[in-house]
Each structure stands twice: as C-alpha cells, then as structure tokens.
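In: Pasting the sequence and the predicted model now:
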Amino acid sequence: MSHDIDFAQSAIRTIKSERDAIDKLIPRIDGTFTQACQIMLNCKGRVVVVGMGKSGHIGNKIAATLASTGTPAFFVHPGEASHGDMGMITADDVVLALSNSGNTAELVMLIPLLKRLGTPLISMTGNENSALAQAADVNLDTYVEKEACPLDLAPTSSTTVSLVLGDALAIALLEAKGFTPEDFAFSHPGGSLGRKLLLKVTDIMHTGQQLPIVSLSTPLKEALIVISQKGLGMTAIADSQSQLLGVFTDGDLRRVLDQELNLHTTPISQVMTTQCKTVNADMLAAEALNIMEDHKITNLVVVNQQNKIEGVIHLHDIIKAGVV
C-alpha cells in the first residue's frame, strides 16, 4: 500500500543526514589516522580489506581505490577467509577491517589468526569498545549518531562515512608516494587518460609498405598517384638513404593547381615543403596531436635521430585510438 510522500524532501533529508555525519568525522582525523597511514605506507605486501555485508561492499570499493592510486590492495570476504582464503594473507600485508559494530562474528574470528601471523590490523568501526577495535593496532572511529534511514536500521550514514574515510586514506597515501598522472594511467590503460598518457607514436604510426615516399626527381603526377594509393593525404620525399628531405600534402596540391604547373614534367622537389614538422617514435601520441593542432596539419613524419623516415602518423589514427 503506497503512502503520500514528498520524494524530494526525503532525498534532501537523507543527503543532509549523511553530510552531517561526514562533517562530524573531520575532528576525528588525528594522530590515529596518521598512524594508520604510516602502517599502510610501510607495508611490504598488500593492504587486505575485509568486511561483511554492506561494510564488505564499501571495503571492496576502498580496496579498488587503493589499488588504482598506488597502494596495492585487494578484498577478501571474511566468510571465505575462514574456509581457505586466509592463505591469501601474509605477515607482510596489512589488514583493514570494516565493521560498524566492531563485533561482526566473521571478523572477530580472524583476529587470533592475524595475531598469530603478525599481520598489522587497522580497524574501521563505529564502536571503540568493540572486540575488533580493541584488538586492532589502530582503530579509525566511524561512529555516527544515527543512520539516514528513518528506522535507523539500514546502513546509510555509517557506510558513507566509511567510504569517505577510505578515500581519505587512499588520497593521503597517493600524495605521500608522489603518485603521478602517469602512474594513474598505468593502472587505467583502458581509460581515456591511460591512452593519453601511455600511447606512443610508435603504437599507431604507419610503417613499411604503408608509407608514401618518393624521390626528389619524381614527377608531380607520379607523386599524386602515390598519395592516392597510400591514402594518407601526403607523401614524404627522401633520398636513397631514407633521409627526409620534405613533404607534399593535399594542401600543397591546391596551391600547385593555382600556379597551373605541368603535372607531368614538374619534379616534386620544386613544390615540396622542406621545413616540415616531424616527431620521433617514442613521443606520446598526445604530444603529436598537440603539434598537429598548433600548426593546423593532419600528418607528421616520424624520423629517428639521423632524420631517417620511420613512419607517418595521421590525425585520424590518433582519433581512432581514443586519445582525443
């Protein structure tokens, strides 16, 4: 049976309740938080996050955030830990245990096993007098006065506070380790940032038989045939040692047609551009893109330190790779 309810007002009350719970967390960021960070920073193994129920879901996310920001971490279900997965935890690891009550049976059961291993234990609980908090090397206080749930039953404000505190740990460790955008990209190679920061010119450039290259004496008409065949809208001009001498592009062709030159007799050397922009194969594709945008061009010849042609990269290749 439905009841009349103002959904917007209900949402606002929930958000305010959780916001207030986060505000009250701030004064508790003290020496214990610093101690927890230091333990995790000194960890030679991995941070193993454990939690049951909703705390487990939050723990899973915290583990993922830690792992993607430079602190190796993974989640272990406490129930599975008692049935073999304890073998995943070593003395070199640090265990981060989440439990609002601090007395979750599946977590309490792990305490003597962790003590025997000598694995440091950081707890995140809303009850400083609980078995988990008392056994931990450091307890991070996640106490909330009430849940956002009007019945004060469903984990809402308490899980939000735990999630925020987990993010705070991850970011504090990120900053302590000097984690860079390149490091982040390495953890996210499939994302757009990863492609921008990891993909190099050599990964997407055209090489070998795909390259449009002609000699200085090549008639303009033959050069146009090469441009058409290779489909890159340009050709490079090189000597017998593959040294780059110049380029001729579709844009150059339009200028040539305005001059009414004889396509059959005019050598490409007469109309090519000699001061052309180049890149090296190890350059990031994103850097090559910047050069193209700055100079309003769509192609770049890839050369080595001896100015020998190694490839050609086209704007479409960069777009197709998802760098843009």
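Out: Now that the structure is in, tell me what you want to look at. Numbering: from 1, shown residues only.
In: Going by C-alpha atoms from here, please, whenever you check contacts or count neighbours.
Out: Will do.
In: On the three-state scheme, residue 38 is what?
Out: Following DSSP: H, G, I helix; E, B strand; the rest coil, the label given to residue 38 is helix.
In: For it, give its distance to residue 264.
Out: Counting by C-alpha to C-alpha, to the nearest Å, the separation of residue 38 from residue 264 is 75 Å.
In: Next: residue 64.
Out: Going from residue 64 to residue 264 by C-alpha to C-alpha gives 64 Å.
In: Got another one to weigh against that:
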Amino acid sequence: MNAIEAGIELEWSASQVARRVMQIEAAAISAVAARLDGQFDQACQLMLACRGRVIIMGMGKSGHVARKIAATMASTGTPAFFVHPGEAAHGDLGMITSTDVVLALSNSGESDELVALLPSLKRLGLPIVAMTGNTKSTLALESSVHLDVAVAEEACPLNLAPTASTTVALALGDALAVALLEARGFQAEDFALSHPGGTLGRRLLVHVRDLMHHGERLPVVRDDVPLRDALLEISRKGLGMTAVVNTAGELVGVYTDGDLRRTLDRDIDIRATPVSAVMTPNPATIEASRLAAEAVQVMESRRINGLLVQDQGRLVGALNMHDLLRARVV
C-alpha cells in the first residue's frame, strides 16, 4: 500500500522541486563561468583558425547536447556538424578531414566510444577541444584544450541523472558559439541567410521591391481626371487606393477607400469633380530598396493600410498590408 492509498498527506510541491532544480543548475553555470580561463580563449582561437568545420561529438545525453551546439554554431557563422562517435568508428570517420577541429563532450571524460577514436583523430593531426567534468580523465589529458564543466551536484535528487552537468555543457556551448559569432562580426543579415524560411529571414531578406505592384498593376491617375475615373482605377487594380500624378508624372497625392468615405459625406459629383480636389496630398511613401518590415512599421505608425513606392523620387509601385501578410512579413 502506497502513501496515497493509506491516506497519508505528502508535503510535496512541484513548484518547489522546480525552483530547487533551477537553483542548482543556475549555481552550476555560475561556478563554471567563474573559473573560465585562457583555455576557453584557446578553444575559440582554434575554431576561428579552422579552415574546415567544427566536428562535435558526444554519447548519450552529451550527444544530445552536442547536436544542439552544432546546430547553434552552424546557424551563427561557424560551420559545424555532429558526428556520432559510435558511427564514426564504423565509417563516418571519413566525414572528418585534416582541416577540421573536434569538440568532444563527455562528463566523465572516459566515454569508450570517444576514447577509442583518439588515436585516429590524432593521426589526422586534428586539434581536440574536450569538454568534460574530470580534469584527470583520458579525454581531458589527451586533448589540445580542456574546458572544465564539472558540477558540484546534479539536480536529480539521486545525483545520478545528467541534469546540471548537461545544462552547464549546453551553456558553455552557447558561450563558444556567441564568442565566435562576435569575433567573426556576424550580423542579423548573415543569420537571416541561414534561416530564409523563418520569420526573421523573411523580415531581413524581403524588400519592398519584391512585393510591390508595378507596371500595369500599379494604380495611377492624373490629377486632372474626374473622381469617377479614379474610382474605376481603384476597382480595376484592387489595392484600395490609387496614386495621383501631375502632367509631368510626379507624385502629388493619393486617393484611398478612406478618402472615398469622407468624399461621400460632402455630396460631391464624382463626374465633375477632379480627383485633385479630394485627394490626400503629400502621401506616405517608401523607397523600393527598403526592407518590407520597414513598410510594416510605416503603415502601423501612420495607421494606414497602403503605401506608394518610389525609387529616387520616381513613382514605381504600391503595396498594402495584405501583400505583407501574404509574404508573412507581418
């Protein structure tokens, strides 16, 4: 019979356990951060000087952490990929070249699969950066650089399940990736190139010229035409607005669905009134070379749903919020 069946009330709180786990792991990260030294700098220098890729290895839970570190490095300007140590011993070692650097993760520093690879890695002349929790381990002693990720205790109450140790390894991997990112001068635009399918990629790679309506699709009328013609142009082009230009083709205004609602309140003859009499002069515009995300900001700040597009002062296009939504820039 367990405690619940016996009707015994247990003094247990999930949130208290969660806080204890996070406190232990936060303390472990702080302890490792406090003892970072020149070894970390050397590891970064080896990776910056690498003409190939950073090969990241680990078994078990360390392998899961290694995969994440490889993915983070690859997306932040440091070519990297994960190689499973067990598979490496059965052919995948051929994926590694003499121009690479190895980052090996093992809390004990004695993972059989990693230790077994050391002769082959050394034969290739590869620099090895070891990340272990044992400074006297085989992996630590045989590496070019050793990063100490020892923790005082695991967050697991049995002090067995890798918890604090994997959190520290992951944090140190992030630290390596970010240090390399800054050293390379990696920018948001570079990140976007690695993430073209993501929201950030679209926001940083899609320009106004990529989305604007131009040529025959651009709604535009002369300022001396009757309002009726402007309304027909709006209907034909379906953008809810039309640009208004003078005889020289220069942009002088815009007429929108909102202007139409205001016009109807004035009892105006749409066949006799020129569009110039009811248009909005000095309309909001954006350059074709600007990012589409900037068009969103302009529309939101001006509380409008459309923008006319110019290129060096010349009207070249138009776009509205629906275009930005379809492109998933918003």
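Out: Ah, there it is. None of the values given here were measured: they were computed from a predicted structure.
In: TM-score, when you put one on top of the other?
Out: The TM-score (TM-score structural alignment, normalised by the length of structure 1) is 0.90; 323 aligned residues with a C-alpha RMSD of 2.3 Å.
In: Give me the aligned partner of residue 44 of structure 1 over in structure 2.
Out: In structure 2, the residue paired with residue 44 of structure 1 is residue 51, using TM-score structural alignment.
In: need the contact list for its match.
Out: 99-100 (C-alpha atoms under 8 Å, 6 or more residues apart in numbering).
In: Doesn't it lie inside a strand?
Out: No: with three-state DSSP as the criterion, residue 51 of structure 2 is located in coil rather than a strand.
In: what's the spacing between it and residue 100 of structure 2?
Out: For residue 51 of structure 2, the distance to residue 100 of structure 2 equals 7 Å [C-alpha to C-alpha].
In: now do residue 299 of structure 2
Out: In terms of C-alpha to C-alpha, residue 299 of structure 2 sits 48 Å off from residue 100 of structure 2.
In: How about residue 91 of structure 2?
Out: 17 Å.
In: got a list of what residue 61 of structure 1 touches?
Out: Contacts here follow C-alpha under 8 Å, 6+ apart; on that basis residue 61 of structure 1 touches residue 163.
In: Name the SS class of it, please.
Out: Reduced to three states by three-state DSSP, residue 61 of structure 1 is helix.
In: Now check structure 2 for the residue matching it.
Out: Per TM-score structural alignment, residue 61 of structure 1 is aligned with residue 68.
In: repeat for residue 253 of structure 1
Out: By TM-score structural alignment, residue 253 of structure 1 lines up with residue 260.
In: try residue 123 of structure 1
Out: Here residue 123 of structure 1 is matched to residue 130 in structure 2, going by TM-score structural alignment.
In: quick one: which of residue 91 and residue 100 of structure 2 has more around it?
Out: Ranked by neighbour count (other C-alpha atoms under 10 Å), residue 91 of structure 2 and residue 100 place residue 100 first, with 23 against 9.
In: I'd say that one and residue 49 touch.
Out: No: using C-alpha atoms under 8 Å, residue 100 of structure 2 is not in contact with residue 49; the gap is 9.8 Å.
In: quick one: the strands in structure 1?
Out: Shown for structure 1, the strands assigned by DSSP state E span residues 47-51, 73-76, 94-99, 121-125, 138-141, 213-214, 234-238, 244-249, 278-279, 299-303, 309-314.
In: against structure 2, where does the second one fall?
Out: This means strand 73-76 of structure 1. With TM-score structural alignment as the criterion, strand 73-76 of structure 1 aligns to 80-83.
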